[in-house]
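Asker: only geometry, no sequence info:
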């Protein structure tokens, strides 16, 4: 966040926003600050969600499970769509389960882009419920170049309690 904070020194009207709030306002930023804030605030927001979204021993249940079954047909269909989005993201980026209006969707974004940035900037939109970091640094030490194995292992550590809380806060 040092680079983001430095960029914000000349933008007092944006300085007190959270990273999540800031990345929703990228279109309002001066051109010379947009890229540094897109990358640095985007990375901070994405990783903050990612780390909170990891925990063993939780179970997908309740309203979030029902919504996944409604919007994807089954949990298995959702898993397959999410895994495909993560596996086919060329280079570095993220796979997301997002809430778009009253429907869940799977999207992916490049680099440190977030669905919170909107379609025009990130090519995706929606409120992130879960996110998976598919930058090579996220999995290389344990999985080397086996991204599909890393993606499958993600299901063992999804913090479904956090995901359910994020879903409940926005539905």
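Answerer: Nice, I can see it. Everything numeric in this text was worked out from a predicted model, so none of it was measured.
Asker: for the rest of this, base every contact and every neighbour count on C-alpha atoms.
Answerer: OK.
Asker: spell out for me which residue occupies the centre of the protein.
Answerer: Geometric centre of the chain, nearest residue: residue 131, 3.7 Å, by Cα atoms, centre = their mean.
Asker: in three-state terms, how would that residue be classified?
Answerer: strand (DSSP: H, G, I helix; E, B strand; the rest coil).
Asker: secondary structure element for the closest residue to it other than its chain neighbours, which one?
Answerer: Nearest residue to residue 131 in three dimensions, chain neighbours excluded: residue 96, at 4.4 Å (Cα to Cα, 6 or more residues apart in numbering). In this structure, residue 96 sits in strand 93-100 according to DSSP states H and E.
Asker: past that strand, which element shows up next along the chain?
Answerer: strand 103-110.
Asker: okay, buried residues for that next one please.
Answerer: By 16 or more other Cα atoms under 10 Å, the buried positions in strand 103-110 come out as 104-110.
Asker: wait, residue 43 touches residue 109, no?
Answerer: No. The pair residue 43 / residue 109 is not scored as a contact, 11.7 Å apart, by Cα atoms under 8 Å.
Asker: what is the end-to-end distance of stretch 23-32?
Answerer: End-to-end distance for stretch 23-32, by Cα to Cα, to the nearest Å: 15 Å.
Asker: so which elements touch the longest helix anywhere in the chain?
Answerer: Taking DSSP state H as the criterion, the chain has its longest helix at helix 31-52. In terms of contacts (3 or more Cα pairs under 8 Å, 6 or more residues apart in numbering; DSSP states H and E), helix 31-52 is packed against helix 2-8, helix 19-23, strand 127-133.
Asker: structure B:
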């Protein structure tokens, strides 16, 4: 079974300053994201071992670990690519068109997304998704990494609102982190994901 690896950041650790500080980016990527990659590899190895031994006594535990760490790895990978130096501003391209169609305006979308990000209970995420079954965009929250989602959605844009994502610079001011993050969005990446979904 191939091992999952921590992907390199698509920019330098300090490239997102002043909105996202180098120390937090380094710790968040190299320690926290790596822990989810390691946890995913461990869960897959333990499940393979369970199959080999035909011993599924701990199946509930390892399936939970698989969901938690696997989702953590996927969301963090999306998160890093959704940001870029000199990013932000209103949506562009197909993203702008779909946001206007499904939310009425970019400003309305931004208000709903920000409100959801501030309101997530405990540790979690907010994700702009495309639901091919409904043929619409949705803003979903995820507690931990995997709870409260919808089956079949394709995540397009996400913000991490676990405290480890922002605490060194923003302390307990989650709303300030959310507001700063809007200056980092890589709309080119979001548009690539949309085009792949609609192809």
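Answerer: Received it, and whenever you're ready, just let me know what you need. As the structure is a prediction and not an experimental result, all values here were calculated from the model.
Asker: what TM-score do the two superposed chains give?
Answerer: The TM-score (TM-score structural alignment, normalised by the length of the first structure) is 0.80; 146 aligned residues with a Cα RMSD of 1.4 Å.
Asker: now the longest helix of the first structure, how far from the chain's geometric center?
Answerer: Averaging C-alpha positions (Cα atoms, centre = their mean, to the nearest Å) puts helix 31-52 of the first structure 11 Å from its chain's average.
Asker: burial count for residue 96 of the second structure?
Answerer: Counted with other Cα atoms under 10 Å, residues neighbouring residue 96 of the second structure total 15.
Asker: check which helix or strand covers the counterpart of it in the first structure.
Answerer: Under the alignment by TM-score structural alignment, residue 96 of the second structure pairs with residue 65 in the first structure. Counting by DSSP H and E, the element that carries residue 65 of the first structure is helix 62-72.
Asker: average distance between that helix and the second structure?
Answerer: Helix 62-72 of the first structure, aligned to the second structure and superposed, deviates on average by 0.6 Å (mean Cα distance after the TM-score superposition for the first structure).
Asker: how far off centre is the helix or strand following that helix?
Answerer: Using DSSP H and E, the helix or strand that follows helix 62-72 of the first structure in sequence is helix 75-87. Using Cα atoms, centre = their mean, the mean C-alpha position of helix 75-87 of the first structure is found 15 Å from that of the whole chain.
Asker: where does helix 75-87 of the first structure end up in the second structure?
Answerer: Aligning helix 75-87 of the first structure against the second structure (TM-score structural alignment) gives residues 106-118.
Asker: go through the matching stretch and flag the buried ones.
Answerer: Within stretch 106-118 of the second structure, the residues scored as buried using 16+ other Cα under 10 Å are 106, 109-110, 113-114, 116-118.
Asker: ok, now which ones touch the equivalent of residue 68 of the second structure over in the first structure?
Answerer: Alignment note: residue 68 of the second structure maps to residue 39 in the first structure; criterion TM-score structural alignment. Counting by Cα atoms under 8 Å, 6 or more residues apart in numbering, residue 39 of the first structure touches 111-113.
Asker: if you rank these by neighbours, which is first?
Answerer: Within these, most neighbours by other Cα under 10 Å means residue 113, with 25 neighbours.
Asker: confirm that that one sits in a strand.
Answerer: No. Under three-state DSSP, residue 113 of the first structure sits outside any strand and is assigned coil.
Asker: wouldn't it be in contact with residue 40 here?
Answerer: No. Residue 113 of the first structure lies out of contact with residue 40 (Cα under 8 Å); the separation is 9.7 Å.
Asker: so what's residue 140 of the second structure up against?
Answerer: Listed by Cα under 8 Å, 6+ apart, the contact partners of residue 140 of the second structure are 126-129, 148-149.
Asker: overlap between those residues and the first structure?
Answerer: Here is what carries over to the first structure from the contacts of residue 140 of the second structure, by both residues aligned by TM-score structural alignment, their matches' Cα atoms under 8 Å: 126-129, 149.
Asker: determine which two of the residues you listed are furthest apart.
Answerer: Greatest spacing in those, by Cα to Cα: 128 and 149 (11.1 Å).
Asker: mind checking which of those two has more residues around it?
Answerer: A direct count of neighbours by other Cα under 10 Å for residue 128 of the second structure and residue 149 places residue 128 higher, at 21 against 15.
Asker: circling back: mind putting the helices and strands packed on helix 31-52 of the first structure in JSON lines, distance to residue 119 of the first structure included?
Answerer: Shown next, in JSON lines, are these (distance: least, Cα to Cα, whole Å):
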{"stretch": "helix 2-8", "distance to residue 119 of the first structure": "22"}
{"stretch": "helix 19-23", "distance to residue 119 of the first structure": "12"}
{"stretch": "strand 127-133", "distance to residue 119 of the first structure": "12"}
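Asker: no further questions, thank you.
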